[in-house]
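>>> Would you be able to build a 3D model of this:
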Amino acid sequence: MLRILFSSLLLTTCFVGQRSHAESPGEQAMQQLLDRDAVVIPLWPDEEAASKQTQKVPADTVGDSKSGKPAISNVTEPSMILFAPPAGVEATGTTILFAPGGGYGRLSLPNAVDICHWAGAIGAHCAVLKYRVPRAADDPGHRVPLSDAQRAVRLLRTGAADLGIDANKIIMIGSSAGGHLAFNLANNHGESTYAAQDATDTISARPDAVVLMYPAYLTQPTESLTADPHLHLDQLSPERTPPTLMTVTRSDKFTWGAVNTMLQLRQAKVPAELHVYPEGGHGGCFDKYPLMEFVRPAARFLKDQGLFTEAMQHESNAFLDRLEATFLKRRVGQQEVSKTETVKLAATKSDAEVHPSDWTEGDRQLAALRKPAPEIISIWPGDGKRDDDPAAALQEELPQRPDGLVRITNVSRPTIHVWRPAHPDGRAVVIFPGGAYNALAAEHEGTQIAQWLCDQGITAFVTKYRVPRRDGLDKHAVALQDAQRAIRLVRGRADAFNIDPQQIGVLGFSAGGNLAALTVHHSDRQSYPPADSIDAVRADPDFAILIYPAYLTAEDTADGLDPMIQPLKSSQDYPPLYLAVAADDRFAPDSLHYLLHLHRAKVPAELHVYASGGHGKGLRESGGPFAQWTRSCARWLADLQNGTTNVIVEGSR
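Purely as a prediction, here's the structure:
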């Protein structure tokens, strides 16, 4: 490979110390793995690099790490290995500075290759940071790697014109220890970690955004909510700290650090997102599904920050689509068999259907939202009311909303509205609208969601459960009764509904998200005296979707969770769970603390915390970034059905 010297930068800046010897083994390895020429930019003048050497060792060495992947060790002369977009791809000016992981003992190369391929596809330059490793025992706060990262950003900014990049579009991405380094730089870019070498060191080292891939060491000890003190989380601010996106898998021990950091970023009002995928352990990039999916929200997040163009986001999504297609096409045959086997029942109506003459006003309003009208099933036998309900005499009301959407309160005759898809695939979801247990947002968190599910082939059941809260009872007491009975009815009459009794999930919003969680955590508790044979059917959901769930936490408990969120006996007692919330939703901490509960219980769970969107948006576009939850949830539902999670993608490189 031909080395392209960084001579033009030498002529136009105060940068000194261009290394005269041949490129190092690590730099050669990166060029060979990527099969492209690179600009190699030494970080320090020769005399500065020499002063850091305590003994005569090679500049660096290349070998296999413990995991069998190529890695660079013994880095004493740090540099950046800068790759421009490949021929035929127009450069956009955006630069990705990538810090490989390796426990601060080595630098793993496969992720660097993956990120460079992605950057090239979208027209971004990619600079692989070869920072000094292994870590020194007397280097608290990893100041030596931090110095290298600071210097790297400053050099990119100083030489931006010569390199053909935008000095204000530098994004640092790091994996594992590199993720720790990226966040260390993000919040400590102004800290004095070395003596100024030249005019370059007067330039800001603040990256314009950071993306942290399963970042390590953010908390000490690892499985705690105690931040690494050297990160100075008490000084987070939108002015100091650049926009931050993190991704991790639920089973990774470093999930604790990502969750704690997200809590602190949110409190400091720093634009931030966290995307947690169900399984996959630690490590990987575009060779692991569904972890690879993180680049979709990352591209949208970076576009929102003005660092990606719409065209770059489009190309990024197309890049991911190609990767996913390579993997998913192997399962098309299995999917078709599954659909053939599940759609085999006659679409008959249930004998519990309520005649239109007995519909309540709320039922009429909801039924009018679909043509033809859905079947409406009474949750309880007889007149549809429970004799033990202290508010059985309530008459339904429909309070007016400013947006004109249907809202129902004073429910004493709970029902289920059955939305059948044109092409059912056997799956079913019982929907619990939100409303603080005082009313039901039954349209934008009910019927609109039912249509979205039907579009995916899923039979939906909109539950009109009892509200408001009953005096003298827990706020969720009668709602939990209705929810458990609704699940039993759906499962007990699966044949009539043309569904698989082993594929019945729940989906709830806000208070409805709390209710959905309660159906998981109280699946072995009978919340009411049995009424008939239906109550012998199991009431636990096969999967659960919690959208901006409320009331999951309590300040006066040891683990921070509401006492109603009772741990189940084993991970096998939990269904797979999906959660989504906006960072600026006041209930965002509920989802983050609940994820840690699921992490401790070793439950497959996926969580997406979007930068903004507020509370109560349903699937409306007014939710901003949060509106993207439907895409990730649809992918999660498809993965659940097809068994495509936690898979290493063969031949992806």
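
>>> Please count neighbours and contacts with C-alpha atoms only from this point.
Fine.

>>> And the strands in the stretch 251-400 of the chain?
272-277, 288-289, 375-378 (DSSP state E, counting those that start in this stretch).

>>> elements contacting the helix or strand following the last one?
Just to be clear, that refers to strand 375-378. Using DSSP states H and E, the helix or strand that follows strand 375-378 towards the C-terminus is strand 415-419. Applying 3 or more CA pairs under 8 Å, 6 or more residues apart in numbering; DSSP states H and E, one finds that strand 415-419 makes contact with strand 375-378, helix 448-454, strand 459-464.

>>> that older thread, now render the strands of the stretch 251-400 of the chain as CSV, adding distance to residue 324.
Compiled in CSV, the strands of the stretch 251-400 of the chain are given as follows (distance: least, CA to CA, whole Å):
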stretch, distance to residue 324
strand 272-277, 15
strand 288-289, 8
strand 375-378, 38
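
>>> Please identify the deepest-packed of those strands.
With neighbours defined as mean count of other CA atoms under 10 Å, the strands of the stretch 251-400 of the chain peak in mean count at strand 272-277, which reaches a mean of 26.

>>> out of the helices and strands packed on strand 415-419, nearest to residue 625?
Nearest to residue 625 among those is helix 448-454 (18.0 Å), distances taken as CA to CA.

>>> in a strand, that's where residue 97 is, yeah?
Yes. Residue 97: assigned to a strand according to DSSP: H, G, I helix; E, B strand; the rest coil.

>>> Pretty sure residue 116 is one of the things it touches, is it not?
No. Using CA atoms under 8 Å, residue 97 is not in contact with residue 116, being 9.7 Å away.

>>> and after the helix or strand hosting residue 186, which helix or strand comes next?
Per DSSP H and E: residue 186 is located in helix 177-188. Per DSSP H and E, the first helix or strand lying C-terminal to helix 177-188 is strand 209-213.

>>> by how many degrees do that following strand and helix 177-188 diverge?
Going by axes from the mean of the first three to the mean of the last three CA atoms, to 10 degrees, strand 209-213 is angled at 150 degrees with respect to helix 177-188.

>>> What is strand 209-213 packed up against?
Looks like strand 209-213 contacts strand 170-175, helix 177-188, strand 244-249 (3+ CA pairs under 8 Å, 6+ apart).

>>> what's in contact with the helix or strand containing residue 579?
Residue 579 belongs to strand 577-582 when elements are defined using DSSP H and E. The contact list for strand 577-582 (CA atoms under 8 Å, 6 or more residues apart in numbering) reads 543-549, 587-588, 591, 603-615, 626, 629, 633, 636.

>>> Here is the second sequence; please produce its structure so I can put it next to the first one:
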Amino acid sequence: MKEPASTSRRALLGGVAALGAASILRPGKAEAGPTALTYGGETIALWPGKAPGAPAKLPVRKVGQGSKDPAFDDRAITGIATPSLEVRRPAYRNGSAVLIIPGGGYEFLAWDNEGEEQANWLTRRGVTCFILSYRLPGEGWAKRATVPLQDAQRAMRLIRANAETYGIDARRVAVLGFSAGGHLGGSLATRFAEDVYAPVDEADRLSARPDLAGLIYPVISLAEPFTHAGSRDALLGKNASKDALRAASVENRVTADTPPTFLVATSDDGLVPIDNSLAMYRAMLAKQRPSEFHGFDRGGHGFGVRYKDDIPVHVWPELFHAYGVRHGIFSA
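Next up is the predicted model:
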């Protein structure tokens, strides 16, 4: 697959606010080109009524378009007032499901690069996908440090509550997170049993533990010097205490119950250093938990599935799928 020209991830992280409510390609039909997607599917609201800790004035949804190529979208979404799951069904189902968590430094959602395009290749393999539109902690919500985790836990429980509806096995549900979404996916994999919101219905009796975690160029530590400072400050606020930083660092939360975890990072990632993935890998090994780490010399940050054929990191989706097959989540 050839790498399309697009606004760089670094530019998005540095200036998403400037994108505003730009005109976007609307879902509904496939566009021409090798990266074209067909959008559309059911939407599952995470919460009945307002989400926990809602501010008096809810954030307003804005969608910035980072692509100048009509063949594909590269949207950055802010103003998540109503968190939800966007369902992408495969043409045939193999019973597995993935909760996809886009990144964006906890300041926006990289919706296409780390959401729709991931669902595209997974559904072609028979996997039912649920893309998480989660609240951004800096948009006025109470208890900002756990706002995204509230949504991730609730999302996993709702997927299991609707397993029969979507023809999936509630014991074969993975999470796949990117960058700050990798931090959130890792937090879900290690803090799935933590009480971060008051139960609202019967779905909250179900487990929020993913059966497998895929963390792609993830933010892991918020306490170590190699953290991504933007994600840290967006989640916890500036000048967070050392205790808060340690508590939110995924590598410190690994236990004997952490699910098998797959990690991908690159040596030339100048935004989220590869040390993050290494810290998680070491923590998994220390707890004798199944884990697989792939470190590539080239690829940078935010590559998603947009890579040139001559860059070895392009193999990561096949490696992740194979890992899921070995652990009984995906079908060969």
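
>>> TM-score of the superposed pair?
After superposition, the two chains reach a TM-score of 0.76 (TM-score structural alignment, normalised by the length of the second structure), with 278 aligned residues with a CA RMSD of 2.9 Å.

>>> returning to that earlier point: shared neighbours, residue 97 and residue 116 of the first structure?
residue 126.

>>> Look at the two and report which has more neighbours.
Between residue 97 of the first structure and residue 116, counting by other CA atoms under 10 Å, residue 97 is the more crowded of the two (29 against 24).

>>> The more buried one and residue 600 of the first structure: what is the separation?
Relative to residue 600 of the first structure, residue 97 of the first structure is positioned 34 Å away (CA to CA, to the nearest Å).

>>> again with residue 568 of the first structure
11 Å.

>>> and if you look at residue 548 of the first structure?
According to CA to CA, residue 548 of the first structure and residue 600 of the first structure sit 21 Å apart.

>>> ok, how many other residues are close to residue 553 of the first structure?
21.

>>> Could you pull up the residues touching the closest residue to it other than its chain neighbours?
Nearest residue to residue 553 of the first structure in three dimensions, chain neighbours excluded: residue 561, at 4.0 Å (CA to CA, 6 or more residues apart in numbering). Contacts for residue 561 of the first structure (CA under 8 Å, 6+ apart) come out as 552-555, 590, 593-594.

>>> Where helices are concerned, which of the contacts of strand 577-582 of the first structure count?
Here DSSP state H is the test, and those give 588, 591, 629, 633, 636 as lying in helices.

>>> Select from those the one having the most neighbours.
So for these (other CA under 10 Å), the most neighbours sit at residue 591, 26 neighbours.

>>> right, and it touches residue 548 too?
Yes. Under the criterion of CA under 8 Å, residue 591 of the first structure makes contact with residue 548 at 7.4 Å.

>>> Let's have the ones in helices among the contacts of strand 577-582 of the first structure in a markdown table, adding distance to residue 8 of the first structure.
Shown next, in a markdown table, are these (distance: CA to CA, whole Å):
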| residue | distance to residue 8 of the first structure |
| --- | --- |
| 588 | 49 |
| 591 | 51 |
| 629 | 47 |
| 633 | 49 |
| 636 | 49 |
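
>>> Pick out the most distant pair among those.
588 and 636 (20.3 Å).

>>> Now stretch 545-557 of the first structure: buried residues?
When neighbours are counted by 16 or more other CA atoms under 10 Å, the buried residues of stretch 545-557 of the first structure are found to be 545-553.

>>> Out of the residues you listed, which comes closest to residue 372 of the first structure?
Taking those together and measuring to residue 372 of the first structure by CA to CA, the closest member is residue 545, at 27.4 Å.

>>> So the residue nearest to residue 553 of the first structure versus residue 458 of the first structure, what's the distance?
32 Å.

>>> what's the answer for residue 341 of the first structure, then?
Here the criterion is CA to CA. By it, residue 341 of the first structure lies 15 Å from residue 458 of the first structure.

>>> The two: who's more crowded?
Under the criterion of other CA under 10 Å, the comparison of residue 341 of the first structure against residue 458 puts residue 458 first, with 26 against 12.

>>> check contacts around that one.
Residue 458 of the first structure touches 420-421, 424-429, counting by CA under 8 Å, 6+ apart.

>>> tell me which of those are still there in the second structure?
Shared contacts between this structure and the second structure among the contacts of residue 458 of the first structure (both residues aligned by TM-score structural alignment, their matches' CA atoms under 8 Å) comprise 420-421, 424-429.

>>> whereabouts in the second structure does the strand holding residue 579 of the first structure align?
The counterpart of strand 577-582 of the first structure in the second structure, using TM-score structural alignment, spans residues 261-266.

>>> Equivalent analysis for stretch 446-454 of the first structure, please.
So stretch 446-454 of the first structure sits over residues 115-123 in the second structure, by TM-score structural alignment.

>>> returning to that earlier point: average distance between the match of strand 577-582 of the first structure and the first structure?
Here stretch 261-266 of the second structure, set against the first structure after superposition, deviates by a mean of 0.5 Å using mean CA distance after the TM-score superposition for the first structure.

>>> Flag every buried residue along that stretch.
Buried-residue list, stretch 261-266 of the second structure, by 16+ other CA under 10 Å: 261-266.

>>> Of all pairs in the contacts of residue 561 of the first structure, which one spans the longest distance?
It's 555 and 594 that sit farthest apart of the contacts of residue 561 of the first structure, by CA to CA, at 13.3 Å.

>>> Show me what residue 396 of the first structure aligns to in the second structure.
By TM-score structural alignment, residue 396 of the first structure lines up with residue 61.

>>> Wait, that match touches residue 76, no?
No. Residue 61 of the second structure lies out of contact with residue 76 (CA under 8 Å); the separation is 10.5 Å.

>>> higher neighbour count, those two?
residue 76 (27 against 13).

>>> Aligned to that one, what sits in the first structure?
So, by TM-score structural alignment, residue 76 of the second structure is matched to residue 407.
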